[in-house]
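Peer 1: output the structure for:
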Amino acid sequence: MALTPFATKPTLVGELVTLRPIRAEDADTIDALIRTDPEISILTGSVRSSTEPPMGVGIPVGVGIEELRGIYGRWAQAEDRLVLAVIDNSSGRMVGEVVLLDWDEANRSCGFRALIGKQGRGRGLGTEATRLIVEHGLGAMGLHRISLEVYDINPRARHVYEKVGFIHEGTGRQALLLDGEWVDVHCMAILGPEA
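Peer 2: Got it, this is the predicted structure:
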């Protein structure tokens, strides 16, 4: 089997953050970030009610910590995604993760998602982490397009994506039912020539 652009797991160093390859034991930190910050589950559309227990993005309901470690261990080796831990350079602590996933080999494109815990917000860490992984994807990995979806209830993330260069391509009207109210989702993407 030929190696994919996702087979290499780089460490990317910025002024504010270092992105390093995810490890199985990072599941403990991600689990703690999600459980102590219900806003993550709400803003990512992982729950249908703000009163539901927090859940992780892309993590099946009812997954225990051992199984979550297994998932992260597999993601660390996966050739169809790149999952990097976001490390705050000022404290050395992991504050989240950034992910390139849903690889479309024929079109050299993939999706993007980010999770930044509350201790990593408001200081530019998410912006720099997003910029670093996008530059790596469009540069070293040779991707042509990186796309994402962001809910209307998350203007902070949309602002970050716009700062990095993502362009709004359309709106999925009433895509999420949260607390009995419909929420739109915004589709955004960045192309290699735009970065």
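Peer 1: rest of the way, CA atoms for contacts and neighbours
Peer 2: Will do.
Peer 1: excluding chain neighbours, what is closest to the most centrally placed residue in the chain?
Peer 2: Geometric centre of the chain, nearest residue: Ala114, 2.0 Å, by CA atoms, centre = their mean. If the residues on either side of it in the chain are set aside, Ala114 comes closest to Val98, at 4.4 Å by CA to CA, 6 or more residues apart in numbering.
Peer 1: any idea how far the helix or strand harbouring that neighbour is from the middle of the chain?
Peer 2: According to DSSP states H and E, Val98 maps onto strand 94-104. Distance, stretch centre to chain centre, for strand 94-104: 4 Å (CA atoms, centre = their mean, to the nearest Å).
Peer 1: can you list contacts of that strand?
Peer 2: Applying CA atoms under 8 Å, 6 or more residues apart in numbering, the external contacts of strand 94-104 come out as 29-30, 33, 80-88, 109-120, 129-130, 133, 137.
Peer 1: so which bits of that strand are buried?
Peer 2: Met94, Val95, Gly96, Glu97, Val98, Val99, Leu100, Leu101, Trp103 (16 or more other CA atoms under 10 Å).
Peer 1: would you map the helices across this structure?
Peer 2: For the chain, applying DSSP state H gives helices covering 26-36, 38-43, 65-77, 125-138, 155-164.
Peer 1: quick one: which of those is nearest Leu3?
Peer 2: helix 65-77 (11.8 Å; CA to CA).
Peer 1: looking at the helices of the chain, which is nearest to Ala7?
Peer 2: Nearest of the helices of the chain (CA to CA): helix 65-77, 7.4 Å.
Peer 1: packing partners for the closest one?
Peer 2: Packing partners of helix 65-77 (3 or more CA pairs under 8 Å, 6 or more residues apart in numbering; DSSP states H and E): helix 26-36, strand 82-88.
Peer 1: next, the buried residues of that helix.
Peer 2: Leu68, Arg69, Gly70, Ile71, Tyr72, Gly73, Trp75, Ala76, Gln77.
Peer 1: next, format the residues you listed as CSV and append distance to Cys187.
Peer 2: Formatted as CSV, the buried residues of helix 65-77 follow (distance: CA to CA, whole Å):
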residue, distance to Cys187
Leu68, 28
Arg69, 31
Gly70, 31
Ile71, 27
Tyr72, 27
Gly73, 30
Trp75, 25
Ala76, 27
Gln77, 28
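Peer 1: another for comparison:
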Amino acid sequence: MSALRDTPTLSGRSVRLVPLAAEHTEAYFAASLDEEVRRLTGTHRHLTYAQAREWCGSRSGRTDRMDMAITSPGDHRYLGELSVYSVSPENESAGYRIALSAIEFAGQGLGREATELVLDYAFDKIGLHRVWLYVYAFNMRAIAVYRSCGFAVEGRMRDALLWEGRRHDALLMAALRNGARTT
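Peer 2: Now for the predicted structure:
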């Protein structure tokens, strides 16, 4: 699992993925306050700045997960964050989550590019066979992006999220190493 301990920098055309660190605290905290980001991720709990600082500062050197900041290649602007977590070496599988830090970044292909970079790393460097995620059924944009990256719906958790008095389903999706992925 040294591929997790030594979190790489992954570069694409429009995004650069770097290890999440204390330097990202301010932007990470600000993103946690964005109501639309909170709705799309189903995040009820509000972080304090101290909690955000502790989280960002404690990510390096972990062998059970990989937490990365999504930044722009040119100016290193913070665009969001992602994680490969719940890594099961025995099953060659792990969970995945991604959150862009503001709705202004939606529709630009940033999430898709970041996801493709992570899947390539997860399959080719970590040696995973399966990467899974949960997405709320109302998040059609994310579902379309995940499908374009090779994820398929495997199940539905009914009424998994209660948000502002309404219940929403969550979909379990997964991509397999040898699955049909476009890059």
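Peer 1: ok so, going back, so what does the residue nearest to Ala114 of structure 1 match up with in structure 2?
Peer 2: Structural alignment (TM-score structural alignment) places Val98 of structure 1 against Leu82 in structure 2.
Peer 1: and Val150 of structure 1, by the same measure?
Peer 2: Per TM-score structural alignment, Val150 of structure 1 is aligned with Val135.
Peer 1: please work out how many residues are found near its match.
Peer 2: 22 (other CA atoms under 10 Å).
Peer 1: residue contacts, it?
Peer 2: Contacts of Val135 of structure 2 by CA under 8 Å, 6+ apart are Thr41, Ala142, Ile143, Ala170, Leu171, Leu172, Met173.
Peer 1: that older thread, ok, now how distant is the match of Val98 of structure 1 from Met140 of structure 2?
Peer 2: Leu82 of structure 2 sits 19 Å away from Met140 of structure 2, going by CA to CA, to the nearest Å.
Peer 1: Ala152 of structure 2: which of the contacts of Val135 of structure 2 is nearest?
Peer 2: Using CA to CA, these come closest to Ala152 of structure 2 at Met173, 5.2 Å.
Peer 1: surely the closest one and Gly150 touch.
Peer 2: No - between Met173 of structure 2 and Gly150 there is no contact under CA atoms under 8 Å: 9.5 Å.
Peer 1: what is the burial count for Leu191 of structure 1?
Peer 2: Around Leu191 of structure 1 there are 17 residues (other CA under 10 Å).
Peer 1: how much space is there between it and Ile34 of structure 1?
Peer 2: In terms of CA to CA, Leu191 of structure 1 sits 31 Å off from Ile34 of structure 1.
Peer 1: please apply the same query to Val86 of structure 1.
Peer 2: For Val86 of structure 1, the distance to Ile34 of structure 1 - CA to CA - is 15 Å.
Peer 1: and these two? Which one has more around it.
Peer 2: Neighbours around Val86 of structure 1 and Ile34, counted as other CA under 10 Å, are more numerous at Val86. The numbers are 31 against 22.
Peer 1: OK, contacts around that one?
Peer 2: Val86 of structure 1 touches Val17, Thr18, Leu19, Arg20, Met94, Val95, Gly96, Glu97, Val98, Ile116, Ala129, counting by CA under 8 Å, 6+ apart.
Peer 1: can you tell me how far the counterpart of it in structure 2 sits from Asp159 of structure 2?
Peer 2: Under the alignment (TM-score structural alignment), Val86 of structure 1 maps onto Ile70 of structure 2. Relative to Asp159 of structure 2, Ile70 of structure 2 is positioned 30 Å away (CA to CA).
Peer 1: what's the answer for Thr25 of structure 2, then?
Peer 2: Taking CA to CA, one finds Thr25 of structure 2 at 32 Å from Asp159 of structure 2.
Peer 1: give me the more crowded residue out of those two.
Peer 2: Thr25 (20 against 12).
Peer 1: test my guess that the more buried one contacts Ala52.
Peer 2: Yes - between Thr25 of structure 2 and Ala52 there is a contact under CA under 8 Å: 6.0 Å.
Peer 1: could you tell me where stretch 12-21 of structure 1 falls in structure 2?
Peer 2: So stretch 12-21 of structure 1 sits over residues 10-19 in structure 2, by TM-score structural alignment.
Peer 1: measure the matching stretch end to end?
Peer 2: One end of stretch 10-19 of structure 2 sits 9 Å from the other (CA to CA).
Peer 1: stretch 146-159 of structure 2 too?
Peer 2: First-to-last residue span, stretch 146-159 of structure 2, CA to CA: 21 Å.
Peer 1: neighbouring contacts of it?
Peer 2: In contact with stretch 146-159 of structure 2 (CA under 8 Å, 6+ apart) are residues 112, 115-116, 132, 167-176, 179-183.
Peer 1: how about it, which residues are buried there?
Peer 2: In stretch 146-159 of structure 2, counting by 16+ other CA under 10 Å, buried: Tyr146, Arg147, Ser148, Cys149, Gly150, Phe151, Ala152, Val153, Arg156.
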